[in-house]
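Q: Requesting a structural model of the entry that follows:
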Amino acid sequence: MTSSKHSSSRGHCTLVGAGPGDPELLTLKALKAIQTATVLLVDDLVSDEIVAFAKPGARIVHVGKRGGCKSTPQEFIEKLMIMAVREGENVVRLKGGDPFIFGRGGEEVEHLQAAGIEVTVVNGITAGLAAVTSLGVPLTHRQHAHGVVFVTGHAKPGDEGTDWRMLAETAFKAKLTLVIYMGVSGAGRIQNELLTGLPATTPVAVIQNATLANQRHIATTLGELAQAISDSALASPSVIVVGDVVSGIAAATEHPAQFKTA
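A: Next up is the predicted model:
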């Protein structure tokens, strides 16, 4: 939880992680925040079932944020939050996944606090975790992965972005699982860079719409990644998971009755 020490506003703002999409994966704290909000600023990746928890009369504003699509400018969203709080509203900024994992939550907290606004953060289950869990495999494993790295495949304009070559070398030496968000459109470049430090046979999974009824996934190898994405027509929102833990996906999906997520 993050809060400003000096608030000149009458209202309050909460950044809420809505999780990967399945409404049953909401935390109780997130549900309470949604149900008591008077204004909700909702990202595109938040499902209608979750928005439906808002109380009658709450003002719902859709502020789209999706890679590769037209999005509401971040500066405009921040202005909306500040204006609503200063009008005395109980504002919830509802984000897919977790606000502090590629959700620009850090930027929004900084802007709100600079404006003297009290802000609380409620975590949500991030898509990278939920995606592999839905397929019955872990992100870490004592034999296969000693750690996990969450990384974005979409760099800020003007930013060089991730050093994939260095990351590949580190992942190989330290036995790390790589979870790549927003990487589908740049899969070819990411694949080529990772191949400088990881074997072409490294298992990879790509999961689209994790936890939703229309979830799809492919299990492939790093050497075939870009072609497999093209052949399957998978698109955003998807996560790419690279590492030996993914080798268990084929076994889990061949016998789906033997594995169920909670």
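
Q: Every contact and neighbour count from this point should use C-alpha atoms.
A: Will do.

Q: Check the gap between V92 and G105 for me.
A: Between V92 and G105 the computed distance is 12 Å (C-alpha to C-alpha, to the nearest Å).

Q: likewise V149?
A: According to C-alpha to C-alpha, V149 stands 19 Å off from G105.

Q: who has more neighbours, the two?
A: Set side by side, V149 and G105 show more neighbours around G105, with 19 against 15, by other C-alpha atoms under 10 Å.

Q: Which strands and helices lie in contact with the longest helix along the chain?
A: The helix of greatest length in the chain, counted in residues with DSSP state H as the criterion, is given as helix 74-86. Using 3 or more C-alpha pairs under 8 Å, 6 or more residues apart in numbering; DSSP states H and E as the contact criterion, the secondary-structure elements in contact with helix 74-86 are strand 12-17, strand 39-42, strand 90-95, helix 105-114.

Q: closest to A131 out of the ones you listed?
A: Evaluated over the helices and strands packed on helix 74-86, closeness to A131 peaks at strand 12-17, with 15.8 Å, by C-alpha to C-alpha.

Q: For the closest one, list every residue counted as buried.
A: By neighbour count, and taking 16 or more other C-alpha atoms under 10 Å as the criterion, the buried residues in strand 12-17 are H12, C13, T14, L15, V16, G17.

Q: Might you report the residue contacts of the second one?
A: When you say that, I think you mean C13. Contact partners of C13, counting by C-alpha atoms under 8 Å, 6 or more residues apart in numbering, are M81, V85, N90, V91, V92, R93, I117, E118, V119, T120.

Q: so where do the strands sit in the stretch 101-250 of the chain?
A: Under the criterion DSSP state E, counting those that start in this stretch, strands of the stretch 101-250 of the chain are mapped to 119-122, 147-152, 176-181, 203-208, 216-221, 238-242.

Q: so of the ones you listed, which one's packed in deepest?
A: The densest packing among the strands of the stretch 101-250 of the chain, expressed as mean neighbour count by mean count of other C-alpha atoms under 10 Å, is seen in strand 238-242 with a mean of 26.

Q: Quick one: list the elements packing against that strand.
A: Packing partners of strand 238-242 (3+ C-alpha pairs under 8 Å, 6+ apart): helix 127-133, strand 176-181, strand 203-208.

Q: To check against the first, give me the structure of this:
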Amino acid sequence: MSCSYYAPQRLEELLAILAEKKEKAKVLAGGTDLVIALQEGKLNYDNIVALHKIPELKGITMRGDTIVIGAMTTHTEVERSPIINTNALLLAQAAAAVGSPQIRNAGTLGGNICNASPAADTVPALIALDACVKIVSKGGEREMPLEDLFLGMGKTKLGGDEVIKEISFNALPDGAGSIFVKLARRNALAISRISVAAIVTSNEYVTDCRIAMGAVAPNPFRVRKAEKAWLGRTVTADNLDSCVEAAFQEISATLGQRASAIYKKRAGKALIRRALSLASGQM
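A: Sure, this is the predicted structure:
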């Protein structure tokens, strides 16, 4: 099946094309998943709209205490960014965990989000960072928490005439520890079986605790009951145990009785313990 190919050079041009074509068009970011699906005949679209020439969708900047990342910024750029490594280390770690060097060089942060995979590596890190996405169309723009963007596996709230322009979140404060860890079948080129992103801020007491998990539910999510279990308490092994147990109960309810539930419950509990221990400086 033949299709038309567009490569707009400005955001305004892109939005005009999408306003005209809407659901008959598919945007192409890094292409690490879409191109394969098209080649295998799993997807068919009348129009492919490539985003790689649009400068407004690229780059990593600081605006005060807010970090802003263009949706077409690659995983390699995120991984190597001094801004990210200094102010949001867990996101650099998550970007480094994506696929192979070739995939990281081509794949983009926006593409990883819009693919809406349960196992997306960067999404749990971004959710733990309380990231928001700016969504634009010819009719205007809107902003929402990243966690609210997803509607299930492979589905988002983006309209056919909309794209994500940028992702933003606050830099982590001094004293915050952060980590991204994943469990997979091998060390490289591996899809996550379970992933955990954790942020712990403490002095004598835990003042902030954020935990996000991937590859457990249809979309990555925050483990909020577990977060609350550690807030206001001292950074001790006993209090860490209470937080981990609360997380175990929460993911057990999420997993239900599926075939992989027994394995994922046990592995998830161990991975959360490791992530929180590393983020809080206990390992």
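
Q: Let me see the TM-score of these two.
A: Once the chains are overlaid, their TM-score stands at 0.30 when taken by TM-score structural alignment, normalised by the length of the first structure; 125 aligned residues with a C-alpha RMSD of 5.9 Å.

Q: thinking again about what came up before, in the longest helix of the first structure, what counts as buried?
A: Residues of helix 74-86 of the first structure classed as buried by neighbour count (16+ other C-alpha under 10 Å): I77, E78, M81, I82, A84, V85, R86.

Q: Check stretch 248-265 of the second structure too.
A: Across stretch 248-265 of the second structure, burial judged by 16+ other C-alpha under 10 Å covers F248, E250, I251, S252, L255, A261, K264, K265.

Q: And for the first one, nearest residue in space, chain neighbours not counted?
A: In this case it means F248 of the second structure. Computed as C-alpha to C-alpha, 6 or more residues apart in numbering, the closest residue to F248 of the second structure that is not its neighbour in sequence is K269, at 5.5 Å.

Q: Secondary structure element holding the one you found?
A: helix 261-279 (DSSP states H and E).

Q: Which residues outside that helix are in contact with it?
A: Helix 261-279 of the second structure is contacted from outside by 176-183, 194-200, 216, 240-241, 244-245, 247-248, 251-252, 255, 283, using C-alpha under 8 Å, 6+ apart.

Q: Do a quick rundown of the strands in the stretch 1-150 of the second structure.
A: 4-6, 25-28, 47-50, 60-63, 66-70, 132-137, 140-145, 150-152.

Q: which neighbours do V92 and G105 of the first structure share?
A: Residues touching both V92 of the first structure and G105 comprise L15, with contact defined as C-alpha under 8 Å, 6+ apart.

Q: Please narrow the contacts of helix 261-279 of the second structure to those residing in helices.
A: For those, membership in helices holds for L240, D241, V244, E245, A247, F248, I251, S252, L255, with DSSP H as the criterion.

Q: Distance to V49 of the second structure added to those residues, as JSON lines?
A: Putting these into JSON lines (distance: C-alpha to C-alpha, whole Å) gives the following:
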{"residue": "L240", "distance to V49 of the second structure": "48"}
{"residue": "D241", "distance to V49 of the second structure": "49"}
{"residue": "V244", "distance to V49 of the second structure": "45"}
{"residue": "E245", "distance to V49 of the second structure": "47"}
{"residue": "A247", "distance to V49 of the second structure": "42"}
{"residue": "F248", "distance to V49 of the second structure": "43"}
{"residue": "I251", "distance to V49 of the second structure": "39"}
{"residue": "S252", "distance to V49 of the second structure": "41"}
{"residue": "L255", "distance to V49 of the second structure": "37"}
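
Q: closest to K155 of the second structure among those residues?
A: Top of the list for closeness to K155 of the second structure, among these and by C-alpha to C-alpha, is L255 at 19.6 Å.

Q: From H75 of the second structure, how far off is the closest one?
A: The span separating L255 of the second structure from H75 of the second structure equals 29 Å under the rule C-alpha to C-alpha.

Q: circling back: buried subset of the contacts of helix 261-279 of the second structure as a PyMOL selection?
A: For the buried members of the contacts of helix 261-279 of the second structure, the matching PyMOL selection, counting by 16+ other C-alpha under 10 Å, is:
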select buried, resi 176+177+178+179+180+181+182+183+194+195+196+197+198+199+200+216+240+244+245+247+248+251+252+255
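
Q: Start from the N-terminal end of the stretch 51-200 of the second structure and give the helices.
A: For the stretch 51-200 of the second structure, applying DSSP state H, counting those that start in this stretch gives helices covering 75-80, 82-87, 89-96, 101-106, 109-114, 122-128.

Q: Counting by contacts, list what the longest one packs against.
A: Secondary structure elements in contact with helix 89-96 of the second structure, counted by 3+ C-alpha pairs under 8 Å, 6+ apart, are helix 75-80, helix 82-87, helix 122-128, strand 176-183.

Q: what does the first one contact?
A: What it means is helix 75-80 of the second structure. 60, 84-85, 91-96, 98, 101, 104-109.

Q: What subset of those residues is buried?
A: 60, 84, 91-96, 98, 104-109.

Q: Any chance of the helices and strands packed on helix 74-86 of the first structure in TSV with distance to A33 of the first structure as columns?
A: Written out in TSV, the entries for these read as follows (distance: least, C-alpha to C-alpha, whole Å):
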stretch	distance to A33 of the first structure
strand 12-17	7
strand 39-42	10
strand 90-95	7
helix 105-114	16
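
Q: looking at those, which is closest to L28 of the first structure?
A: Each of these was checked against L28 of the first structure via C-alpha to C-alpha, and the shortest separation belongs to strand 12-17, namely 11.2 Å.

Q: Next SSE downstream of that closest one?
A: Reading on from strand 12-17 of the first structure to the C-terminus, the next helix or strand found by DSSP H and E is helix 28-36.

Q: buried stuff in that following helix?
A: So helix 28-36 of the first structure, judged by 16+ other C-alpha under 10 Å, has buried residues A30, L31, A33, I34, Q35.

Q: by contact count, what packs against it?
A: The criterion is 3+ C-alpha pairs under 8 Å, 6+ apart, and the helices and strands that helix 28-36 of the first structure contacts are strand 12-17, strand 90-95.

Q: let's see it at 10 Å
A: strand 12-17, helix 48-51, strand 90-95, strand 119-122 (3 or more C-alpha pairs under 10 Å, 6 or more residues apart in numbering; DSSP states H and E).

Q: That helix relative to strand 90-95, how many degrees between them?
A: Helix 28-36 of the first structure and strand 90-95 are oriented at 130 degrees to each other (axes from the mean of the first three to the mean of the last three C-alpha atoms, to 10 degrees).

Q: and helix 28-36 of the first structure with strand 12-17, angle?
A: Computed by the same axes, to 10 degrees, the angle between helix 28-36 of the first structure and strand 12-17 is 130 degrees.

Q: can you tell me which residues contact V149 of the first structure?
A: V149 of the first structure makes contact with L139, L167, A171, L176, T177, L178, V179, I180, V241, V242 under the criterion C-alpha atoms under 10 Å, 6 or more residues apart in numbering.
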